[in-house]
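[1] Okay, here's the prediction I keep looking at, along with the sequence it came from:
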Amino acid sequence: MQHNEISLLHKTGYSLLGCFVLFWFIYAAGEQFGYQGIWLTGLAFALSFICLSTSLFYFVSFQQKQLDALHDGIKSFKDGDFSIRIHPDGDKHLAPILDLYNDLARNLTEQRQTLSQKEHLLDSIVQASPMAIVLFNPFKQVVYHNQQANELLQVAGSLKGKELYGLLENVSSPIRSFLLEQGSGIVSFEHNDLKQSYYIANQTVTYNHQLHQLVLCKDLSLEIGKEELQLWKNAIRLISHELNNSLAPISSLTSSAEAILEKNTHLDLLPDILQTINQRASNLNAFIAKYAEFARLPKPNISKQNLAATLQSVQKLYAFELLADLPCKHAYFDVLQLEQVLINLLKNAHESGSKVSDIGIKVVKDYNRVRFAVVDRGQGITQGKISQVTLPFFSTKQGGSGLGLSICSEVINAHRGQLKIKNRTNGGIMVEFDIPLRF
């Protein structure tokens, strides 16, 4: 921006020049009227000084007003007010500073408007979320929350400033324990004879240079209820199918045995009939035992174990390639349960149609966790079914029980880990799971 105003320095120079001219004018006029000597000089000097002081006071006071306005404007920034503007009509050397101030005020105003719009949009999204969201400061006081948090805590009105402990009076005991212990996971309980399930996540976030606790809570009762109902339907359908496959032949063979005994003929067939009945009964018993094993999966007996020895034990049953050197000698896990997980995964890999040379296990250390990856080059799994293969009673195999991967997932969860399955780029799948390096 161009400014053509005269500077304060120039104004001061012009004032001095004017006073000098005025001094000689008064001096000459005094001599004309007969005044001489020091009195004339003093009078001229006094009048000139008064004129000079008046001019300088006017110029300086005008510029001081602009400096005061600039001071007030900058001070208003501290209070969050960016609306003050200053018209740069003074000294041209001060004008660029005033222009810079005005530009800064405009930019801050625009940024505040943009930020306000984003905050409003984010708040609208959070308030519309079906998940309860609460942010606590280091003193366990509510800083932010949405409407779902009011419903979860059963408290009306604003929660800001209220302490966590005082908000938990009406909350179910399992949820209260999770919130106080800052735990994360799914909590299930019965309330008014109804099963309730909630997912609770606790995270630490930095806000205003302080660590805050962010709590997210989602009511999963309806979703889990639907999932459980579908699982029960699948279980009943599968069990009915297996029972029918075993009981129908047993019933038929029993009728045949009764007919043979009544007619007292073909008695030589009875041993085969009884053996077949016994075999079908044994198969049925094994089927039921497998489901019972899933239902009463014991807690892991975790202790310090040798990784190499565990893998060598499994390798005697199912061949595989160790794809990298072991990152550590020992880890903490239930050796029997982890061996069963690896056996199930390797069995699936061998049955997938993969070459034995393409079946491998890789173990890596990731900070304080040990990660296992079992890979093959088999048929893989249809993309839409990957998310379901760890569900109980879901199987991609003809006649499969749908319990193998479910048991694997349960075991890893009990070890504070997670099991993931994904298709590989050039065919086959990778099953990855992790366990803590130490407990």
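    That came through fine. Numbering: from 1, shown residues only.
[2] Only C-alpha atoms from now on, for both contacts and neighbour counts.
    OK.
[3] and the longest strand anywhere in the chain, what does it pack onto?
    Of all the elements of type strand in the chain, the one with the most residues (DSSP state E) is strand 194-207. Helices and strands touching strand 194-207, as assessed by 3 or more Cα pairs under 8 Å, 6 or more residues apart in numbering; DSSP states H and E, comprise strand 185-191, strand 210-219, helix 221-263.
[4] Find the one among these with the highest mean neighbour count.
    Of all these, strand 210-219 carries the top mean neighbour count, a mean of 18, counting by mean count of other Cα atoms under 10 Å.
[5] Now do the contacts for the most centrally placed residue in the chain.
    For the chain, Q203 is the residue whose C-alpha lies nearest the centre (Cα atoms, centre = their mean; 7.8 Å). Neighbour list for Q203: 213-215 [criterion: Cα atoms under 8 Å, 6 or more residues apart in numbering].
[6] let's bring in a second model and compare:
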Amino acid sequence: MSRRMHSLEGRLSLLLLLAGLVGVLIYAGVTEWPLPQALAWLHNDLKVGEAPPLQMGFVVGLVISMAVLVPVALWMAAVVMSPVSRLLRALEGSVASYRDGDFSISLVVDRRDELGELITMHNALGQTLRDQRQHLVQRELLLDTVVQNTPVALVLTDAGDHVAYANIAARHLFNEGRSLHGLVFADVLANAPKVMREAVEHGEDALLTVEMDNSEETFHISQRAFRLQGRPHQLRLFRRMTRELSRQEVASWKRVIRVISHELNNSLAPISSLAHSGAELARRGETERLPGVFATIGERARHLHGFIAGYASFAKLPAPRKASIVWAPFLEGLALHCRFRLVGAAPEQPGWFDAAQVEQVLINLIKNAHEAGGPEDEVTLALQVLGRDLRIEVADRGPGMSETVLAQALLPFYSTKRAGTGLGLALAREIAEAHGGRIALANREGGGLQVSLLLPLGAPRDG
């Protein structure tokens, strides 16, 4: 009962009951007593005015009652609603502060009705929002610390290609440690190596080697588009892979030494055994079995020679013999070794490279493209002149490469094929760099892999 009386419903019911009682009392006072008697006393004793009737009519009593009751009702309503109005204004200001991101306001009002419960819930909501804000601030500080101190250069650009965020590594990579915020990223890249600019413009993941500070640096570039606060943004990650590649190369050389040692043991052990057996047969005079022994020894020796020759061809790559290459006969000769679809026309300007070495690279790349598992008619070859460079692109519509494979695909002896030697892409890289060019791998939009071979175009000029 006490809770019901302290509720808004109970208070309003009591106020209406009180207003009704006041109205009845006023009406009775005007029509019955004491107003009629007072008027009669004034007339009879003091001789003021005409003699009024002892009882007033209904209409006159109602008018006089309303004239008295309305101001009293307005005053009572103002008294009762004043704290409620102040409370509602406080709630309105508090909600406006929440909208502006200020959660520090709490209301202190001692009420035991529904508004009191609303205030309690409001204060609890404010405390929850303050706790969440503090948690988010701590997480944002931790995330910013991690991102700022990561060795991977991170650049976030908006729809207008303006830099919205860049970490310390990105500032040192592109702007000598100065801030990149607000700059147009295309202008920032103007001083970057050409092959890096082209990879960024291409908009896909890529692995490439560039010349920086009089040394070669290998980068893995990841690019992702997404929406931030409803607006399109582009996130680019530039990861230096030189140290990791060097570590992987050392591990690869150790692995190839183990492979060669294993293969040598597998061949030399039976050769040694067969030589001993042959000597024993000769000593006994059983010469009819010697041809078979010598044939087996020769077979193992040829296998070992072919195995060693394959690795030696990679380790002792001859210097390229560059010459002017006419495209029509070169492409016709390439088509005799592998199937591909030429995209666009061949350049009018002849190429300048070692035809045999580049042909071997393209044969390996096109073979890999067919083995990727995509449609055969989607294995394409494209030739494009870019300034003073020639870009040769081999593309397919297979599954592409994961980031892990993409980052290690150019390492010697790294292969995802069970019977692969891991020399194809590594040899392509060696030939490209021997020509003064570079090779880059990138996943294609819509699926597939694109391998770009960038070679200088034209013979060097004297002087």
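    Now that the structure is in, tell me what you want to look at. Keep in mind it's a predicted model, so treat the numbers as computed, not measured.
[7] Give me the TM-score for this pair.
    The TM-score (TM-score structural alignment, normalised by the length of the first structure) is 0.56; 321 aligned residues with a Cα RMSD of 5.2 Å.
[8] if we can go back for a sec, and the counterpart of the residue nearest to the centre of the first structure in the second structure, how far is that from T157 of the second structure?
    Counting by TM-score structural alignment, Q203 of the first structure lines up with R224 in the second structure. Taking Cα to Cα, to the nearest Å as the measure, R224 of the second structure falls 11 Å from T157 of the second structure.
[9] Show me whatever sits in contact with both of those two.
    234-235.
[10] element containing the equivalent of S313 of the second structure over in the first structure, please.
    Matched across to the first structure, S313 of the second structure falls on A292, judged by TM-score structural alignment. Assessed by DSSP states H and E, A292 of the first structure sits inside helix 270-295.
[11] so that helix versus helix 221-263, what angle?
    Angle, helix 270-295 of the first structure to helix 221-263, by axes from the mean of the first three to the mean of the last three Cα atoms, to 10 degrees: 170 degrees.
[12] buried ones in helix 270-295 of the first structure?
    270, 273, 277, 280-281, 284, 291 (16 or more other Cα atoms under 10 Å).
[13] likewise stretch 66-83 of the second structure?
    66, 69, 73.
[14] so what does the helix holding A292 of the first structure touch, helix or strand wise?
    Helix 270-295 of the first structure packs on helix 221-263, going by 3+ Cα pairs under 8 Å, 6+ apart.
[15] out of the buried residues of stretch 66-83 of the second structure, who's nearest N123 of the second structure?
    A73 (33.9 Å; Cα to Cα).
[16] The closest one contacts L21, doesn't it?
    No. A73 of the second structure is beyond contact range of L21, at 11.6 Å (criterion: Cα atoms under 8 Å).
[17] Report the two of the buried residues of helix 270-295 of the first structure separated the most.
    By the measure Cα to Cα, L270 and Y291 form the most distant pair in these, at 32.0 Å.
[18] what's near enough to touch G42 of the first structure?
    For G42 of the first structure, no contacting residues are found, by Cα under 8 Å, 6+ apart.
[19] Would you agree G34 of the first structure falls within a strand?
    No. When classified by DSSP: H, G, I helix; E, B strand; the rest coil, G34 of the first structure is found to be coil rather than part of a strand.
[20] tell me which element S395 of the first structure is part of?
    Using DSSP H and E, no helix or strand contains S395 of the first structure.
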